[in-house]
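Peer 1: Fold the following and give me the result.
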Amino acid sequence: MNLRKLAEQLGLSQTTVSRALNGYPEVSEKTRERVRKAALDFNYKPNTRARSLATGKAMAIGHVIPVSTQQEMVNPIFGDFVTGAGEVYSENGYDMLLSLVSDSDEENFYRDLKIKGTVDGIVMHSPSMDDWRIDLLNELRLPYVVHGRASSVTAPYSWVDVANATAFEAMTGHLTSLGHRRIALINGIESLDFAHRRRRGFLNALKDAGLEADPALMASSDMTESLGFDEASRMLALDNPPTAFAVSSLITALGVRRAIEQAGLTVGREVSVATFDDDLSYLRNGTLEAPVFSAVRSSVREAGRRVGSILLSRISDPLAPPTSEMIPFHLVAGTTTGPAPT
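Peer 2: Take a look at the predicted model:
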C-alpha cells in the first residue's frame, strides 16, 4: 500500500493524507484520525526517503556516543533515557540514529552529520564541565539539546537536567540527620558535570553538619557495580571506617551492599547506604510504597521524553531562544539507612 492507493481508498488527495499523517495543523482532527485508522488497517508504511525529500528533513535524531563513554550504551540509565526519547520520536515520525565514534573522530563526525544532512538534530550526552561540543554545535547551527549541563560554558544552549547538587545535599543530609559522622562518597567521573555537582552537594551537607570531608572516604570513576564493591571494601577495611555511604548510582550501590555483607555487616543497621537511583524501569528500587534503598528518585525516562520534545520544537523553530528544564526529584527512605551505630 503506497500513499496514492491509501488516498484513493479514503477519497482524499495525497496532499491531505500526507499532511494528516505528519501532524499538520490545517487538517482537522476528525480527518487525521480517519487517515491514521486507515493507515493501520491497510498496513501503510510511509516512504521515509520520499518524505525527507518532500519536507527537506532527514526525519532522524542523532545520539553520538564517544568510545570513552560507550559503557553508557549498555546500562539501564541510558536504556531508560533513549526509551523515553524514542517514544517522542516515534509519535512524531522520526527515527533514532545511535552512533559509536572514537574520541579523536568525534568533531569530524558531527561536521559530517551536518554536511550530509543525516539527522535533523542531536542529543548531547554526558557533558563535561567545559564541554567543547556546545560551541561546535552552535557553530554548525545543528539543533541540539544537552542531557545535563556544562557549568563552565557561558554560551546559551538548551538543556534538561535534575538538580544534582541539591538532590545530593538532601540525600547526604538524610545521613547526617541519622547521626552519621563518617560518611563516604562513591561518585561518577567528576570531570563530568553531574558528578561535579553531586560532589558539591555532598560537601555542602557535611559542612552544614559541621563535618570535614575525609579524602580517604571519597572515590570517583565509572559508575559500575564493581566500583561500589571495590571502593566500599577498601574503605570498610580502614582503621576508622565509614558508617554510611552516599552513592551516585543504584548500580554502584548494589556493589556497596555486596561489600558490606561480605564484611559480615548488616546494611541499614551497622552501615547505611543512600543512593541516587534515577527511578529506573528495568532496575527497580523495590516499589513506590516500599523502597529498598534510601534514595533520591528522578525519572530518567521522563528526562528522555522532555529532551525529545524540546529538540523537536527546536527543529521546527531553530531561531527560538534556548530552553532549559529541571526534572523534579524526591527523597525516599528505605531499609538501607538507619541511626549511626554507637
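Peer 1: rest of the way, CA atoms for contacts and neighbours
Peer 2: Noted.
Peer 1: Now for the nearest residue in space to Ser191 that is not next to it in sequence: which residues touch it?
Peer 2: Closest residue in space to Ser191, ignoring its immediate chain neighbours: Ser128 at 5.7 Å, by C-alpha to C-alpha, 6 or more residues apart in numbering. By C-alpha atoms under 8 Å, 6 or more residues apart in numbering, Ser128 lies in contact with Arg149, Ala150, Ser191, Leu192, Asp193.
Peer 1: run this one through as well so I can compare:
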Amino acid sequence: MNLKQLAEALSLSQTTVSRALNGYPEVSEETRKRVEETARRLGYAPNSQARRLATGRSMAIGHVIPVSLHEMMNPVFMEFIAGAGQTYARFGYDMILTVVPDAQVGAAYREIAVRKKADAVMIHGPRLDDHRHEILQELKIPFLIHGRIPGRENDLSWIDMNNGSAFETATDLLLDLGHRRIALLNGLEDMDFAARRRRGFERAHAHRNLTADPALMRQADMTEPYGASSAHALLDLPEPPTAFLVSSMITAIGVSRAISERGLKMGRDVSVITHDDALSFLPNTGDKPIFTCTRSSVRYAGERAAELLIDQVMPHPDKPVHEYLKAELIIGHSTGPAPKA
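Peer 2: Model prediction:
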C-alpha cells in the first residue's frame, strides 16, 4: 500500500495523511490517531528516511543497558526486546541497543542527545536508588521506565507488573495449602521488582500473624544453577522448607532438578510456585501446566511499553503515563497440600 491508497481509504488528502504520520502540530490529535490506526490496520509502512527529513527526528528509540544489570542480560530481557522491536517496526522506528559500563550511562545518554541518535529512551531494570531518569530529564529526552523507581511513581512514566500483589497471592495459596516453611528464591533485591516481590511475600505472612523466616530467603541472578544449589542447601536444613516461591521459570527448573535428585516428587513432597514470563522458548503450558505460576507475558510488556512511549510519552513528555500489567495465578502440577510431619 502507498500513501495515495491510504489517503483514499481515509477520505483525506495525501498532504493531511503525510502530516499526520509525521507529527505536524497543525493536524488534530483525533485525526493523527485515526490515520495511525488505519495505517497499522492496512499495513502501510512509511519511508523512514523521508520521515527523518520531514520531521527532523531520528525515528529511533534508544535502549542503554548498564553492564551491572545482570538480571536484564538474559533471555527474559531479550523477550521484552523482541516485543518492543515488533512495535517499533510497526510504527516505522528503529531500535538502538547500547551496552555500556555503569559509569558511562550518562555519557551514552548525552551522545544520544547531541547526535540526535534517538527520539526517546526506554529505561530497564530500575534499582532502588536509580538516577538515570535525572540525566534524561536534564537532557530533555522523553523516556519510559519498564518498572518503577521508589518514590517517583507519580511523576515519572512507567509500565510495570503488579509484583508485590502477585507474590502475595502466590504466598497466600501456599499458606492455604498448609505450608508454613516457605522458601523465597528471589532476584537481586537492590532491583525494584525483586524488592516488591519480597514485600508481597512477607505481607502475606504478616496478614496471618506469621513471620517469614529470613533463613529461607535467598537473592541472586536468576539462573538455573542458583535454583538447584539453593534448593539443595535449604532441603539440607534440620527443618527444610515444604514449599518454594521462585522469581523465574529458569530458576524454578533448577529447583525442580534438585527436588528430583533427592528422590522427592514436586507437588507431593515439595511444592513450587514460580513467576512465569510466558517465554516463547520455554512454555509452561497445557490444560494443567507443570508449574503453578504467576503469569505475565514479558513479550507483551515490550510491545505495550513501545506503544506507550511512541504514542503517549513522546508527544506529551510532561504528562506521566502509568500502566499496570496484572499477573494471573495459574494452577499447575507443582503445588499440593503440605506433607504431614
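Peer 1: before we move on, the earlier item: ok, and the contacts of Ser128 of the first structure in the second structure?
Peer 2: Of those, the ones still in contact in the second structure (both residues aligned by TM-score structural alignment, their matches' C-alpha atoms under 8 Å) are Ala150, Ser191, Leu192, Asp193.
Peer 1: Out of those, who's the most crowded?
Peer 2: Per-residue neighbour counts (other C-alpha atoms under 10 Å) across these peak at Asp193, which has 23 neighbours.
Peer 1: From what I see, that residue and Ala150 are in contact.
Peer 2: Yes - between Asp193 of the first structure and Ala150 there is a contact at 5.8 Å, judged by C-alpha atoms under 8 Å.
Peer 1: which residues do these two both contact?
Peer 2: With C-alpha under 8 Å, 6+ apart, Asp193 of the first structure and Ala150 have common neighbours Pro127, Ser128, Met129.
Peer 1: from those, which ones fall inside helices?
Peer 2: Counting by DSSP state H, those place none of their members in helices.
Peer 1: What is the nearest of those residues to Pro143 of the first structure?
Peer 2: Pro127 (16.3 Å; C-alpha to C-alpha).
Peer 1: the helices in the stretch 101-250 of the second structure, which residues?
Peer 2: 105-115, 132-139, 163-176, 192-206, 224-235, 249-261 (DSSP state H, counting those that start in this stretch).
Peer 1: distance from the fourth one to the first structure after superposition?
Peer 2: Which is helix 192-206 of the second structure. When the first structure is overlaid, helix 192-206 of the second structure sits 0.6 Å from its aligned residues on average, using mean C-alpha distance after the TM-score superposition for the first structure.
Peer 1: Now do that helix against helix 163-176, angle only.
Peer 2: Going by axes from the mean of the first three to the mean of the last three C-alpha atoms, to 10 degrees, helix 192-206 of the second structure is angled at 40 degrees with respect to helix 163-176.
Peer 1: Give the buried residues for helix 192-206 of the second structure.
Peer 2: For helix 192-206 of the second structure, a neighbour-count test (16 or more other C-alpha atoms under 10 Å) marks 192-198, 200-205 as buried.
Peer 1: do the same with the second one
Peer 2: By 16+ other C-alpha under 10 Å, the buried positions in helix 132-139 of the second structure come out as His133, Leu136.
Peer 1: remind me, longest helix of the second structure?
Peer 2: Per DSSP H, the second structure has its longest helix at helix 75-91.
Peer 1: which other helices and strands contact it?
Peer 2: Using 3 or more C-alpha pairs under 8 Å, 6 or more residues apart in numbering; DSSP states H and E as the contact test, the elements touching helix 75-91 of the second structure are strand 94-100, helix 298-308.
Peer 1: Put together TSV for these, with distance to Pro289 of the second structure and mean neighbour count on each row.
Peer 2: As requested, those are arranged in TSV below (distance: least, C-alpha to C-alpha, whole Å; neighbours: other C-alpha atoms under 10 Å):
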stretch	distance to Pro289 of the second structure	mean neighbour count
strand 94-100	34	15
helix 298-308	18	22
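Peer 1: So the closest residue to Ala167 of the first structure other than its chain neighbours versus Glu91 of the first structure, what's the distance?
Peer 2: Distances taken as C-alpha to C-alpha, 6+ apart place Val296 nearest to Ala167 of the first structure, at 6.6 Å, with adjacent residues excluded. Distance of Val296 of the first structure to Glu91 of the first structure, given as C-alpha to C-alpha, to the nearest Å: 30 Å.
Peer 1: for Ser298 of the first structure, same thing?
Peer 2: Taking C-alpha to C-alpha, one finds Ser298 of the first structure at 24 Å from Glu91 of the first structure.
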